[in-house]
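Participant: My questions concern the predicted model and sequence given below.
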Amino acid sequence: MPDEAAQDRPAHPAERQPSPEFPDQSQEVPGHTGEMTPRPDHGEDSYRGCGRLRERRALITGGDSGIGRAVALAYAREGADVLFSYLPEEEEDAAETARLVTEAGRRAVPVACDIRWEEECRRLADRAVAAFGGLDVLVNNAAYQMARPDSIDEIDTEQFDRVMRTNLYGMFHLTRMCLPHLTEGGSVINTTSVQAYQPSPHLLDYAMTKGAIVTFTKGLAAHVAERGIRVNAVAPGPVWTPLIPATMPDTTGFGAKSAFGRPAQPAELAPAYVYLASQDAAFITAEVLNATGGAPLP
């Protein structure tokens, strides 16, 4: 068992989690947690809830691994039931997320779903309403990227469509379909990125979508404020998730340029999503919470 007293003691952020160089590693898209070295930390041994989301009902896209799994685990330990989407090829990771939520004493509803398609978003929203009778929190987290380091000419129509449909179409359609079922006091939380403000040339199409998510967040927040629904976003910097070895050509130095010389672990992002979903953030909407590891953003 972990030393809880040691976990509670402050430590230099650079020393709390593994730092590069990491072993060089690559995977087929979409990537799998079990094949990563080091293994990502989702808060399995560290996150302790205190009832901040008691009896809430949450829908999280991309909840099988990475940030999505960490948020699902944290929400469950804070008292929420969780329905999450995953791609069919992510079945093994999805089963582990479901186990963690169930182990926390909450209901887990994993749904294989490709949010690129409007009818799949409708099916996902309908499944959540059928399972829970409504929603309190929607987390638009699923995303796709593929690094193209040489030229914009490498981004073909197939890749461009997949990035746009996953990162933007899915978010837009699912939000539209979930809004009628979100309760007063409910929350929409979108995952944007440091790429929205400091785009890397090798992630040009991905960065485009993350900028659009910031605009969508601020516009939607104004649109639904009268209904008592808050809309915010989290902007991570580099985070160690399966998407990295599956889409980046070199993982050995990933995150080394952050102020702390390492990438974030998913567990370090989850508290931001808990805060924005909780009543502690009741007066916060149209905001982007930056968790970039020191990159200054607007």
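Facilitator: Yep, it's here. As the structure is a prediction and not an experimental result, all values here were calculated from the model.
Participant: For the rest of this, base every contact and every neighbour count on C-alpha atoms.
Facilitator: Will do.
Participant: Tell me the secondary structure at Val109.
Facilitator: What DSSP: H, G, I helix; E, B strand; the rest coil gives for Val109 is strand.
Participant: One more: Ala235?
Facilitator: Applying three-state DSSP: Ala235 is strand.
Participant: need the contact list for it.
Facilitator: 191-194, 288-292 (C-alpha atoms under 8 Å, 6 or more residues apart in numbering).
Participant: Distance check, it against Arg106.
Facilitator: Plainly put, Ala235 is 27 Å away from Arg106 if you go by C-alpha to C-alpha, to the nearest Å.
Participant: what does Thr241 give?
Facilitator: Per C-alpha to C-alpha, Thr241 is found 24 Å from Arg106.
Participant: where do the strands sit along the stretch 1-150 of the chain?
Facilitator: 57-60, 81-86, 108-112, 135-140 (DSSP state E, counting those that start in this stretch).
Participant: Would you mind giving these as JSON lines with mean neighbour count and distance to Leu182 added?
Facilitator: Below are these laid out as JSON lines (neighbours: other C-alpha atoms under 10 Å; distance: least, C-alpha to C-alpha, whole Å):
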{"stretch": "strand 57-60", "mean neighbour count": "27", "distance to Leu182": "10"}
{"stretch": "strand 81-86", "mean neighbour count": "26", "distance to Leu182": "14"}
{"stretch": "strand 108-112", "mean neighbour count": "21", "distance to Leu182": "18"}
{"stretch": "strand 135-140", "mean neighbour count": "26", "distance to Leu182": "5"}
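Participant: for comparison:
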Amino acid sequence: MKKPNKFPEQKQSLPGEEAMMTPQPEVINANYKGSEKLKGKIALITGGDSGIGRSIAVHFAREGAAVAILYLNEKTDAENTKKLIEKENQKCILIEGDLKDEKFCQSSVQKVIKELGGLNIVVNNAGLQFSENKVENITKEHLQETFETNIYPFFYIVKEALPHLKKDDTIINTTSVTAYRGSEHLLDYSSTKGAIVTFTRSLATMLAKKGIRVNAVAPGPIWTPLIVATFDKVSDFGQDTPMGRAGQPSEVGPAYVFLASQDSSYITGQIIHINGGEIVGS
């Protein structure tokens, strides 16, 4: 797939649907060959129905993992992702609900254990953002929704999953380049992403003695439904990176495979930056 420099203007309402995007994001590179890095593993991915989450799910499946996808209400995207996973000859279950609800998070983990037989990889990926250029215009309601969507569920999911995780299992969190350089129009969002960095480092330290590794990925501008649902103008999205273009989900998914597999057995508490060449603090 040719990686476009410009995108046609389009607008959706939150949370956005991948099925309605033009062009469609690239989920997995046609040349990506699985090598059973995650054979027999069971993964839970929040926000796994589209965008980066879909790419993670399909990469995991190609590497031999069964996948559980937690999603809000994007049924078409979720079903399409399930088909992609089943095409890789792996099992997939879909769990619809609101991650802001702690009881939903708890029941989802238990459903994964019951239906897939265990849990080895937790990917906290779901996120929400509202674009606003003035701090005084960030309402209490939007602030609360952003934090309750972007960081609270990380605690809910991990608390419920930990009793089922063992040595060599992994937790991977999705943060953002905005956690490192900030964002003048995503103040509350970038604040939650900074919290995710600290959550990752602290949890990694907490769980190191148990042999459970915790890492994160910090994407830059990636072509996902969240972009067309957030910004009024998308034609020049990602062009201000050193590489001069936005990234595709297919260019992010392999990092999660690396962090979920034994290839990263001596890595914990770290962040992988996938942002088209922007140099940020570690």
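Facilitator: Good, I have the coordinates. These figures come from a predicted structure and were not determined experimentally.
Participant: before we move on, back to that, of Thr241 and Arg106 of structure 1, who's got more company?
Facilitator: Thr241 (24 against 21; other C-alpha atoms under 10 Å).
Participant: re the thing from before, could you rank the contacts of Ala235 of structure 1 by neighbour count and give me the top one?
Facilitator: Thr192 (29 neighbours).
Participant: Map it onto structure 2.
Facilitator: Structural alignment (TM-score structural alignment) places Thr192 of structure 1 against Thr175 in structure 2.
Participant: coming back round to it: dump the strands of the stretch 1-150 of structure 1 to TSV, plus distance to Gln7 of structure 1.
Facilitator: Output for the strands of the stretch 1-150 of structure 1, formatted as TSV (distance: least, C-alpha to C-alpha, whole Å):
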stretch	distance to Gln7 of structure 1
strand 57-60	27
strand 81-86	26
strand 108-112	27
strand 135-140	28
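Participant: give the contact list for Ser264 of structure 2.
Facilitator: Phe258.
Participant: Can you give me the neighbour number for Ile138 of structure 2?
Facilitator: Neighbours of Ile138 of structure 2 (other C-alpha under 10 Å): 16.
Participant: you'd agree it is up against Ser131?
Facilitator: No - the pair Ile138 of structure 2 / Ser131 is not scored as a contact, 9.1 Å apart, by C-alpha atoms under 8 Å.
Participant: how close does the aligned residue in structure 1 for Phe237 of structure 2 get to Pro18 of structure 1?
Facilitator: In structure 1, the residue matched to Phe237 of structure 2 (TM-score structural alignment) is Phe254. Relative to Pro18 of structure 1, Phe254 of structure 1 is positioned 11 Å away (C-alpha to C-alpha).
Participant: Of the two, which one has the most company?
Facilitator: Phe254 (21 against 18).
Participant: show me the contacts for Asn190 of structure 1.
Facilitator: So Asn190 of structure 1 contacts 139-141, 213, 217, 231-234 (C-alpha under 8 Å, 6+ apart).
Participant: what's the overlap in contacts for Phe254 and Pro18 of structure 1?
Facilitator: Common neighbours of Phe254 of structure 1 and Pro18 (C-alpha under 8 Å, 6+ apart) are Arg262.
Participant: Ala291 is in contact with Ser258 of structure 1, correct?
Facilitator: No - judged on C-alpha under 8 Å, Ser258 of structure 1 makes no contact with Ala291 at a distance of 11.1 Å.
Participant: mind listing what's buried in the longest helix along structure 2?
Facilitator: In structure 2, taking DSSP state H as the definition, the longest helix is helix 187-207. Neighbour-count burial for helix 187-207 of structure 2, with 16 or more other C-alpha atoms under 10 Å as criterion, is recorded at 187-197, 199-201, 203-205, 207.
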